[in-house]
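Visitor: after the sequence you'll find the predicted model.
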Amino acid sequence: MASKAKRAQYTLEFKLEAVRLVRAGQSMAAVAATLGMVEQTLYNWVKADRKDKLAGAGTRPVSPEQMELARLRVEVARLKMERDI
């Protein structure tokens, strides 16, 4: 009997930061890749945030350092893209 893979659960703060990055002009693909998640999940968060229905699981703590690291990775990716253009 094969066991199901455990689904990742994210805090509301983590989700809001990911949505903020998308709203700041980053592509969903870039943000999702940087944060190590599926693009569809991020799309669902952005859609839920537009409806003010975004909620966090609260069981996977994300430290402020992890959030900052994710934000900086996205920023570096954006700057590399701008430089290459």
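Guide: Right, received. Where do you want to start? Numbering: from 1, shown residues only.

Visitor: every contact and neighbour count from this point should use C-alpha atoms.
Guide: Fine.

Visitor: which residues touch the closest residue to Glu39 other than its chain neighbours?
Guide: Excluding the flanking residues, the one nearest Glu39 by CA to CA, 6 or more residues apart in numbering is Ala32, at 5.2 Å. By CA atoms under 8 Å, 6 or more residues apart in numbering, the contact set of Ala32 is 38-39, 42.

Visitor: comparison target, given below:
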Amino acid sequence: MSKSNMSKRYSAEFKRDAVALVRSSGRTVTAVARELGVSPEGLRNWVRQDDTDRGEGPAGALTSAEKEELRRLRRQNREQQQTIEVLRKATVFFARESDR
């Protein structure tokens, strides 16, 4: 597997500390990323998301809480659609059985 396809997961605390280091050090995102051993683009995304979470992001950008709620609602919607499909099939099955 190539390096670009390998996604590392970092804790929220690590991300928070990395963003704080960028903000307090006065160094570039690239320099801090190199020091921490993370992708500069990944760190840049964390800084951008932190801006959004603090109400300083671009108009229409979703906060972390909003993104999590959207994920939760999409998962719930998917589960409900599956339940509806099972009930629809059961209804068709039992309607056929009662016609016999």
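Guide: That came through, no problem. Keep in mind it's a predicted model, so treat the numbers as computed, not measured.

Visitor: ok so, going back, from Glu75 of structure 1, how far off is the residue nearest to Glu39 of structure 1?
Guide: 13 Å (CA to CA, to the nearest Å).

Visitor: circling back: how far apart are the one helix or strand the residue nearest to Glu39 of structure 1 maps to and its match in structure 2?
Guide: Assigned by DSSP states H and E, Ala32 of structure 1 belongs to helix 28-35. Compared with structure 2 after the fit, helix 28-35 of structure 1 shows a mean deviation of 0.7 Å (mean CA distance after the TM-score superposition for structure 1).

Visitor: what comes up buried for that helix?
Guide: 28-32, 34-35 (16 or more other CA atoms under 10 Å).

Visitor: pull the longest helix from structure 2.
Guide: helix 64-99 (DSSP state H).

Visitor: ugh, wrong one, structure 1
Guide: Structure 1, longest helix under DSSP H: helix 64-84.

Visitor: buried stuff in the one helix or strand Leu16 of structure 1 maps to?
Guide: Using DSSP H and E, Leu16 of structure 1 sits within helix 12-23. Neighbour-count burial for helix 12-23 of structure 1 flags 12-16, 18-19, 21-22 (criterion: 16+ other CA under 10 Å).

Visitor: including distance to Glu82 of structure 1, could these go into a markdown table?
Guide: Output for the buried residues of helix 12-23 of structure 1, formatted as a markdown table (distance: CA to CA, whole Å):
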| residue | distance to Glu82 of structure 1 |
| --- | --- |
| Leu12 | 30 |
| Glu13 | 28 |
| Phe14 | 26 |
| Lys15 | 26 |
| Leu16 | 25 |
| Ala18 | 21 |
| Val19 | 21 |
| Leu21 | 16 |
| Val22 | 17 |
